[in-house]
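S.K.: Would you be able to build a 3D model of this:
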Amino acid sequence: MEKRSHLFFLDVGFSNAKGKKLQGRILTCCYDGSGLRTLVDAIGTAPDGLAIDPEHQHIYHTNMAVASTNSGFISRIDIDGKNDTMIIPQGVTWTPKQLTLEPKTRKLCWSDREGMRVFRSILDGSNIEMLIRTAEGDEARKDARNHCVRIAVDVDRHVFYWTQKGPSKGYAGRLFCAGLDIPDGETPDNRSDKRLILDRLPEPINLDLNLKEIVMCMSDKRDPPFGNTINRVDLNNHDKVEKNILVKKLHEAIGLTLDIENSQMYFTDLLGAVYTSKMDGSDEKAETFGSCDVSDALLKLSHPHGGFLSNLTMWSPKRQEGHTKIVGHAYTVKYVRKNHGTDPKVHGHYIDSIPAGSVVFISSPPGIVNAVYGGLMSNRAQYSGAVGTIVDGRVRDLQEHRDLEYPVFARDIGTASPQELLRVSAINVPVRLQSEDQEAIISPGDYLIADLNGVVCLPKGLAEKALALMASQVEADERIAEDLKKGRTFQEAGKEHRANVKFIADEKGW
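M.R.: Next comes the predicted model:
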């Protein structure tokens, strides 16, 4: 029987900060995003790295605390969220970042950013060893090129890898390796086996190893087209290391983990999303792309208006501002006028059966002044794991949605509730867009993509074709942008790089 992953991940707490203090959480869900729940909340010490010990049912996480002081520490928690224990006390490690648990040696390894060091210890926090120190002192601490941020361990080859990230968007990030044991007569400061593997990286963030193929996957969070990506680094020959981009167009790529057994990788970004793809970056999901990317692909497939749903715009968390993007399968709700006696009635409330990871799409009859969606609904939808709500009609309680940082897109706003005029007649049925400008049907299971540019519906029957075109056209557009910065004309660059997109469509008869 197939064994599937259970995910654990951190929410650093940008969306629910109290004053200037972040409130981090540890969450868990099934491999497909279902069953989302919070294990530990209100972690006010800036959690950053996470490691799971399934054998002993423990979670380890780093706490950066206050980066300007030597106040970081490492905690161990039972896998049910209980028995929080500090195993590496304050004063040992300055700003602990990525944490990895090596099952063969039963040791923890972690990077220390402002401490400019890499450590390891026994799982109970004893026998702490410093493996590398890049610099010392307050002046050196100001130079981000000295900051050790991420780590990965290959016990079989007896080496560990770490990154020194450099300044934001500085293309000064580096990847190093060294042996797990310090050479005789040497110290963490002067190791002769320290080796530079890659340099001039935008801002390398997380690392994980596929030891079957001796390759590393690495997230890089800044400055597209080379940053905000997931990358593959071939480590079979340290004298000739190659890096290839697997996934692009993330929003500040951060977390990364590999599920070797099922040939999947999972990754996160600061937009607050968890993504998955195959290990080679293929089978990219619609989450990777923006609304314009989806529309461009659908237009090439002759889908009307590129799937654009007119006059639906962002109202929360801000009004048409910021990097908010929601992507998920449509969970449709159909409202009708109360006097439509032939329409069926729904038992129970639609808001209580929303699947995790879905986008709620609410259809209101045309010409209705009353709002059909309010703040209490967003409270419940967010708890259920919905990624956002799109209302083909009016919403109310705007400040409540914004306080929740919950994404809401709608046609307009209002104050009155719907009860006097409307009722829900069906859930998860095809609904028609209420627009005089176009004809469009939104069906359950269609992809809905919404961001600053608007809302797009990607029919589930076209998803595979559209995703193939999107990956190709996004790469082409990035290459065109590079050429335009070098002075080439748009006509020249477009003719060269967009030819491949047309070739894919023609070759497959699309």
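
S.K.: switch to C-alpha atoms for all contacts and neighbour counts from now on
M.R.: Fine.

S.K.: other SSEs contacting the top helix by length along the chain?
M.R.: Longest helix in the chain by number of residues (criterion: DSSP state H): helix 463-485. Where contact means 3 or more Cα pairs under 8 Å, 6 or more residues apart in numbering; DSSP states H and E, helix 463-485 is packed against helix 291-300, helix 490-497, helix 499-507.

S.K.: Go through those helices and pick out the most buried.
M.R.: Among the helices and strands packed on helix 463-485, ranked by average contacts under mean count of other Cα atoms under 10 Å, first place goes to helix 291-300 (a mean of 22).

S.K.: what's in contact with it?
M.R.: By Cα atoms under 8 Å, 6 or more residues apart in numbering, the list of residues contacting helix 291-300 from outside reads 286, 304-308, 449-451, 453-456, 458, 466-467, 469-470, 473-474, 505, 510.

S.K.: Which of the helices or strands spans Arg232?
M.R.: strand 229-234 (DSSP states H and E).

S.K.: and the next element down the chain from that strand?
M.R.: strand 242-247.

S.K.: And the next helix or strand past that following strand?
M.R.: Proceeding C-terminally, strand 242-247 gives way to strand 253-259 as the next helix or strand, assigned by DSSP H and E.

S.K.: buried stuff in that following strand?
M.R.: Neighbour counts over strand 253-259 (16 or more other Cα atoms under 10 Å) mark 253-259 as buried.

S.K.: Could you export those as CSV, including distance to Gly348?
M.R.: Listed next are the buried residues of strand 253-259 as CSV, based on distance: Cα to Cα, whole Å:
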residue, distance to Gly348
Ala253, 40
Ile254, 40
Gly255, 38
Leu256, 39
Thr257, 39
Leu258, 40
Asp259, 39
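
S.K.: Tell me the one of the residues you listed nearest Met216?
M.R.: Lowest distance from Met216 to those (Cα to Cα) belongs to Leu258, with 9.6 Å.

S.K.: To compare against the first, here's the next sequence to fold:
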Amino acid sequence: MPDATEAAASPFADVPTTTLADVLGREQVMDIGIRPLWSPVPRVAGPAFTVRCPPGDNLMLHAAIHRAAPGAVIVVESGDLDYALAGGNVCAVAQRRGVAAFVADGLIRDLAEVRDLGFPVFARGVIPIPGGKKAVEPLNAEVRCAGVTVNAGDIVVADEEGVVVVPSARAQETLSAARTKLAKEADETLDAWEEAHRTRIDKILRDQGFEG
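M.R.: Down below sits the predicted model:
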């Protein structure tokens, strides 16, 4: 049976990151360097299990795969562009233990293995050389990943459009607003959207003194 945080995150799997970005704003959206490393990637949504890895070291991510609850998205603060945080075996063990995905401000290796596994990884890219394993850091502390502050239990939603972090305290209001927006969009025809869009754009142009 899923725990409360996993249960709270599961409805977000049906919400595109574009909708969440509209509801939450830029500050909750990770920068464009964080992208799916294989395609087409499924949308994932899960509570954050946060990890901090200093540049050149991946010890705590390797520790996290044995400690994160099933359904969790492991979120890694690193910023390291010289060494890989994880490889194929680490991703395979994480997947076997039920981890939903990695979101890492850094690099991985063994991409072909990870792609064959179908394990979602959102990161900055790949490099063939692994990092070291010396630096001990607390798990589930506040981290900063790709410009977004992430706390343990925040809901991370990631798809081919990007990665959005929903603060746990705002989960219900965000989900409600997102569902309302999606329902409105579903009921709107393209003709109606085009008319409203043109009216809005023309007003902005007029207000700015544009003639034409």
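
S.K.: What is the end-to-end distance of stretch 123-139 of the second structure?
M.R.: With Cα to Cα, to the nearest Å applied, stretch 123-139 of the second structure spans 19 Å between its terminal residues.

S.K.: what stretch of the first structure lies opposite the longest strand seen in the second structure in the alignment?
M.R.: Looking across the second structure with DSSP state E, the single longest strand is strand 44-52. Taken onto the first structure by TM-score structural alignment, strand 44-52 of the second structure occupies residues 326-334 there.

S.K.: mean deviation (superposed) between that stretch and the second structure, please.
M.R.: Averaged over the aligned pairs, stretch 326-334 of the first structure sits 0.7 Å from the second structure after superposition, using mean Cα distance after the TM-score superposition for the first structure.

S.K.: Show me which residues of that stretch are buried.
M.R.: By neighbour count on 16+ other Cα under 10 Å, the buried set for stretch 326-334 of the first structure is 326-334.

S.K.: From the residues you listed, pick the one nearest Leu462 of the first structure.
M.R.: Taking Cα to Cα as the measure, Leu462 of the first structure lies nearest His329 of these, at 13.4 Å.

S.K.: Touching, that closest one and Ile449? I think so.
M.R.: No - between His329 of the first structure and Ile449 there is no contact under Cα atoms under 8 Å: 9.0 Å.

S.K.: what ranges do the strands span in the second structure?
M.R.: So, for the second structure - with DSSP E - the strands run 35-36, 44-52, 73-77, 101-104, 107-108, 121-123, 125-126, 143-145, 148-150, 155-159, 162-166.

S.K.: Let's have these in JSON lines, adding distance to Trp193 of the second structure.
M.R.: Formatted as JSON lines, those follow (distance: least, Cα to Cα, whole Å):
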{"stretch": "strand 35-36", "distance to Trp193 of the second structure": "30"}
{"stretch": "strand 44-52", "distance to Trp193 of the second structure": "29"}
{"stretch": "strand 73-77", "distance to Trp193 of the second structure": "36"}
{"stretch": "strand 101-104", "distance to Trp193 of the second structure": "35"}
{"stretch": "strand 107-108", "distance to Trp193 of the second structure": "41"}
{"stretch": "strand 121-123", "distance to Trp193 of the second structure": "33"}
{"stretch": "strand 125-126", "distance to Trp193 of the second structure": "38"}
{"stretch": "strand 143-145", "distance to Trp193 of the second structure": "36"}
{"stretch": "strand 148-150", "distance to Trp193 of the second structure": "32"}
{"stretch": "strand 155-159", "distance to Trp193 of the second structure": "25"}
{"stretch": "strand 162-166", "distance to Trp193 of the second structure": "25"}
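
S.K.: Val143 of the second structure: neighbour count?
M.R.: Neighbourhood size, Val143 of the second structure [other Cα atoms under 10 Å]: 21.

S.K.: show me the contacts for the counterpart of it in the first structure.
M.R.: Counting by TM-score structural alignment, Val143 of the second structure lines up with Val431 in the first structure. Shown in contact with Val431 of the first structure (Cα under 8 Å, 6+ apart): 332-334, 363, 441-443.

S.K.: circling back to that earlier point, filter the contacts of helix 291-300 of the first structure to the buried ones?
M.R.: Looks like the contacts of helix 291-300 of the first structure have 286, 305-308, 449-451, 453-456, 458, 466-467, 469-470, 473-474, 505 buried, using 16+ other Cα under 10 Å.

S.K.: follow-up on the earlier one: quick one, which of the helices and strands packed on helix 463-485 of the first structure is nearest to Phe176 of the first structure?
M.R.: helix 490-497 (34.5 Å).
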